[in-house]
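> need a structure here:
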Amino acid sequence: MDFDMLGLAPRLVAKLSELGLTDPTPIQKQAIPHAMNGRDVMGLAQTGTGKTAAFGLPMLDALLKNGSKPAAKSARALILAPTRELAKQIADNLSAFSEGTHLKTVLVVGGAGIVGQMRRLEKGTSILVATPGRLIDLLDRGAVRLDMTEFLVLDEADQMLDLGFIHALRKIAPLLPKERQTMLFSATMPKQMAELAESFLTNAIRVQVNPPGQAADKIEQSVHYVAKAVKTDLLIELLDGHRDEMALVFGRTKHGMEKLSRQLAAKGFSVAAIHGNKSQGQRDRAIKDFREGKTKILVATDVAARGIDIPGVRYVYNYELPNVPENYVHRIGRTARAGADGMAVALCAPDEMGDMRDIEKVLKGPIPVASGRPWAPSEEEKPKPRGGRGGPRRHGGGQKPGNTASKPPRHKRRRKPAGARNAA
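Okay, the predicted model is just below:
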């Protein structure tokens, strides 16, 4: 099957051919026919499987066939994405697919000037790609209206839930017309997804390519059980083995990843960092340089876990394991894109064993061990119990059972001479 057989407009098929896209991916083969029939679609597929085209192509086809001009401040189609990087990637792809047509795509995300975004929306747009927070800002200012929106897409819906956007989505839902087509795409199916689907979808058909949480077959995974103090040394040693290949390194905190990027730069690596403390311009430049091969290593927090679609990424390192086990799947999904092979390497310290067990539970199997051994429960770093340095406080104000004499307060006790203390 090729795109022409799916019934898409000839000009779309021709543009796809120009872009080198001729064979639909499995999620595209399953989702596009239902979407073109006007059905609501719930699509479950990993990152990197072509979901943008799966929802974007049937939507563009419908917008081209109904060539009505958008009203002022309105959007005929709305696409919501959890991160700025992913929203920009979607907007870029849709602009490429619809190049040469009358369709206009507007991107609105946080971290960019809102006044300019308001101006771009004044005459209305065919497609609006937005992050939920910035869309709420624009709605509150009366800069955009959703009562004429014909198509709605929620992409990476599970991460929108992870990032706490459920309240924003509840606020957006009543502003949309009931008569619309909705598509929801996600890599995993958390319990809260049922509520989201019920709020937005009507009689949806479910399409699925890989079970939720399952990593891509072409990703070779491994884990190093290593003490936290020597993680950086091991990472440098591993990266040194493939300096000319592109690698993504994921960690938990903004400050930690900024520090790590400086440490790697000091060792001569070509590296950039993206995290929440970087401006949107800095993040865009870092991804652009990484995509063009000007930098070989990109250090990131989960803010970018689903916003980077770069086929050349060969290695993904989990320098720190994610707190949410499903995010491990999203992170390593940055490699093995477009059918290529990839390597996913995790570094697990003692205090991360609980996270590792949760990840392996989601994967439904153990990750092969490259070095070290799984930390035993006694080796895991656990918070010390309350009630003092040595353990839980005894009943009776610290007295031993059977001892009725109270000890004098610490500041009134006489200290032994140094010699006596040393002898003891």
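> hey, let's count contacts and neighbours off CA atoms from now on
OK.
> hang on, residue 285 in a helix?
Yes: counting by DSSP: H, G, I helix; E, B strand; the rest coil, residue 285 falls inside a helix.
> Roughly how far does it sit from residue 36?
Note on residue 285: its distance to residue 36, by Cα to Cα, to the nearest Å, is 36 Å.
> what does residue 307 give?
Taken as Cα to Cα, the span from residue 307 to residue 36 is 26 Å.
> So if I had to pick from those two, which one is more boxed in?
For residue 307 and residue 36, the more surrounded residue by other Cα atoms under 10 Å is residue 307, and the numbers stand at 22 against 18.
> correct me, but that one touches residue 85?
Yes: with contact defined as Cα atoms under 8 Å, residue 307 counts as touching residue 85 (4.5 Å).
> Was I right to think residue 42 contacts residue 204?
Yes: Residue 42 is within contact range of residue 204, at 6.3 Å (criterion: Cα under 8 Å).
> Between these two, which is the more surrounded one?
residue 42 (22 against 19).
> Please, which helix or strand holds the more buried one?
strand 41-44 (DSSP states H and E).
> What residues of the next helix or strand after that strand count as buried?
Using DSSP H and E, the helix or strand that follows strand 41-44 in sequence is helix 51-65. For helix 51-65, burial by neighbour count (16 or more other Cα atoms under 10 Å) applies to 51-64.
> how far off helix 51-65 does the next helix-or-strand element following helix 51-65 point, in degrees?
For helix 51-65, the succeeding helix or strand toward the C-terminus, using DSSP H and E, is strand 75-80. Interaxial angle, strand 75-80 versus helix 51-65 (axes from the mean of the first three to the mean of the last three Cα atoms, to 10 degrees): 170 degrees.
> Second chain to compare with the first, below:
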Amino acid sequence: MTIFDNMVPALAGALAARGYETLTAVQTAVLAPEADGVDLLVSAQTGSGKTVAFGIAIAPTLLDGRERFTPGAAPSAVIIAPTRELAIQVRREFEWLYAGTGARIASCVGGMDMRKERRALDDGADIVVGTPGRLRDHITRGSLDISGLRAVVLDEADEMLDLGFREDLEFILAAAPQERRTLLFSATVPPQIAQLAKRFQRDALRITAAGESRQHDDIEYRTILVAPSDRENAIINSLLYFDAPSTMVFCSTREAVKHLAARLANRGFHVVALSGELSQAERNNALQAMRDGRARVCVATDVAARGIDLPNLDLVIHADLPTNPDTLLHRSGRTGRAGRKGVCALIVPFHRRGSAARLLKIAKLQAETQSAPGPAEIDARNHERMLAELAGIEAAAEDEAAQVAELLAAHSPETLALAWLRQQATLRPAAEELSDGPTPAFDAAKAERPDNRFENGVWFSISVGRKHRAEPRWLLPLICKAGRVTKREIGSIRIFDTDSHFEVISERADAFARSVEEQGTLEKGVTITRTGSAPAPDHGAKPKKPHRKGQFDPSEKRPFKKKGFEKAPFDKPPFDKSRGEKSGFDKPRGDKPWSDKSKGDWSKGDGSAKKFKPKKKPKSGE
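Predicted structure coming up:
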């Protein structure tokens, strides 16, 4: 008995050609006899091989005993995915999986040309893969006929509900034939997923694949402790140390992705960036570069990388710590997929060791703690790789043998080996120097006075000032990050109209200048330059106004006042009637006598209330 016994022969041949020797837990579960021909509610984590699982699960239903699909027939299956990248990825998987069945596979996703998708549907498609919104558009416009559907698959159903696609999903499922099969795949089964299954599935078989702990057994977790100023250098050294064929680096913001990708590109890495601000064409080109091997590092945000499956992705680096355990598992699940081994490295600043430990504890993961690899460790690792490569070299061919003999005749073996070593060194970026350990805690009793520590400090200028609303509270983190220093190594900060000046401790000034020069222009075009001397204290200062009472002289005796009630000479003189007309408060307010209208006119009569006289009723006929 083999793993392909209960499988459609065409799909079994495709898996064998791909080198499949074993199936994952979820793939084995959907091939069980009790799962044949029924609706399925499958709980499986990312990286468990569920794309192949629902591909082989619906094949008997779609082919119905035939070996190939009937040309010109209406679509037999619709696969619904939450994101464009995941939908395109599913289509690629189905293309090789269903290659032997003659299936025509079309994709309908947002951001792509809808006219081309309509032409592909008009030409005939047996399996349609798409996102909920675009599939609904094609159904309402009449370009997608779902009257002949035999199966509907919801991939990552929990994410689709989180993204607000519930209405679109309900529309598609309600429009599909009642006798179809419905397969619902989800990482978790919250109440809303259970309600959706109860409404649109018929006696669904519940399948729970291996838990999260087993799914992540193929991932080796490492916590790399670094100084906050060495975070980017630690990422560079980690890439050189592990030397993975394909690596994904996760950042928390788009700006961080853009900055880190530019830094890695400047250091000689083949890198692409993936963030939400890119167009669909740019995203596709970036992913294709990773698949082709033209790029080996992908710097991405969490949202942009959702559902992405890259081949040979052996290393995941968390440049910024995840905010919650679910994000940690989602990021890490990009590697160690379908039985492959992978490494997940968390870059943790010294002051965030506690946060990282709590995150791993909640996620029920064990991680090995280590310091960031230094140049010596990276050189030793590269030496091992070179020896392994030389041990695996085959014998020279005829055309190569002549060239080898010519080289050996002209040069000694030592010279040739040295030339090869130097050539290998030029192919790799150089490792970065890192701090020895965590910055010691500040001790007020032992600390030097600031003016003594910065007695020989070096001054730098940064191209933001008062006009840019510069403040020390946001200038300090920017300076520390650019120069890879701590705030205790930054002295005075003086802000002027168009620029600002700050002082760096003399022991770190040269390293600060080198770091700034490597990075070049900072975010939003900000630049830092070395001035060498302190700015003039009267830079842009306004002349002081004279004191209105004169400058106070402590040696001068104060004048003695006899009476405290005497008026000072600068007080206003009393009003003199002879000097002008009467003041306003002596003027009469009017010719009429005062009266309180709110209580009647008391100046007339005896003050008794007026007799009430009812209004006359209108006579009839008026």
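> Got a TM-score for the two of them?
Here the TM-score for the pair of chains, by TM-score structural alignment, normalised by the length of structure 1, is 0.77; 372 aligned residues with a Cα RMSD of 3.1 Å.
> buried stuff in stretch 9-16 of structure 1?
9, 11, 12, 13, 14, 15, 16.
> Tell me the residues of structure 1 aligned with the longest helix seen in structure 2.
Counting residues, the longest helix found in structure 2 (DSSP state H) is helix 375-391. Under TM-score structural alignment, helix 375-391 of structure 2 corresponds to no residues of structure 1.
> what's the next secondary structure element after that helix?
Past helix 375-391 of structure 2, the next helix or strand by DSSP H and E is helix 398-410.
> List the contacts of that next one.
residue 416 (Cα atoms under 8 Å, 6 or more residues apart in numbering).
> Now residue 337 of structure 2: which helix or strand?
Using DSSP H and E, residue 337 of structure 2 falls outside every helix and strand.
> neighbours around it, how many?
Residue 337 of structure 2 has 24 nearby residues by other Cα under 10 Å.
> if I pick the residue nearest the centre of structure 2, what's in contact with it?
Residue closest to the average C-alpha location in structure 2 (Cα atoms, centre = their mean): residue 301, at 2.6 Å. For residue 301 of structure 2, the contacting residues are 250, 251, 252, 253, 254, 257, 274, 275, 276, by Cα under 8 Å, 6+ apart.
> Tabulate those residues in a markdown table, adding columns for secondary structure and neighbour count.
Output for the contacts of residue 301 of structure 2, formatted as a markdown table (DSSP: H, G, I helix; E, B strand; the rest coil; neighbours: other Cα atoms under 10 Å):
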| residue | secondary structure | neighbour count |
| --- | --- | --- |
| 250 | strand | 25 |
| 251 | coil | 22 |
| 252 | coil | 17 |
| 253 | coil | 14 |
| 254 | helix | 18 |
| 257 | helix | 23 |
| 274 | strand | 25 |
| 275 | coil | 21 |
| 276 | coil | 15 |
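> what about residue 36 of structure 1, distance to residue 21 of structure 1?
19 Å.
> just the strands in the stretch 301-424 of structure 1 please.
Remark: strands assigned in the stretch 301-424 of structure 1 by DSSP state E, counting those that start in this stretch are 313-318, 342-348, 369-371.
> Make CSV from these and add distance to residue 422 of structure 1 to it.
Output for those, formatted as CSV (distance: least, Cα to Cα, whole Å):
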stretch, distance to residue 422 of structure 1
strand 313-318, 48
strand 342-348, 41
strand 369-371, 43
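> what would these look like in a markdown table with mean neighbour count and distance to residue 156 of structure 1?
Output for these, formatted as a markdown table (neighbours: other Cα atoms under 10 Å; distance: least, Cα to Cα, whole Å):
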| stretch | mean neighbour count | distance to residue 156 of structure 1 |
| --- | --- | --- |
| strand 313-318 | 24 | 20 |
| strand 342-348 | 24 | 21 |
| strand 369-371 | 14 | 30 |
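> Which of these sits closest to residue 210 of structure 1?
strand 342-348 (17.3 Å; Cα to Cα).
> The closest residue to residue 200 of structure 2 other than its chain neighbours and residue 132 of structure 2: what is the separation?
Excluding its sequence neighbours, the residue lying closest to residue 200 of structure 2 (Cα to Cα, 6 or more residues apart in numbering) is residue 173, at 6.9 Å. Separation of residue 173 of structure 2 from residue 132 of structure 2 (Cα to Cα): 11 Å.
> swap in residue 1 of structure 2?
From residue 1 of structure 2 over to residue 132 of structure 2 (counting by Cα to Cα), the distance is 40 Å.
> So those two - more neighbours on which side?
residue 132 (26 against 5).
> what's the closest residue to that one other than its chain neighbours in contact with, if anything?
Spatially, and ignoring its direct neighbours in sequence, residue 132 of structure 2 is nearest to residue 168 (5.7 Å; Cα to Cα, 6+ apart). Counting by Cα under 8 Å, 6+ apart, residue 168 of structure 2 makes contact with 132, 133, 136.
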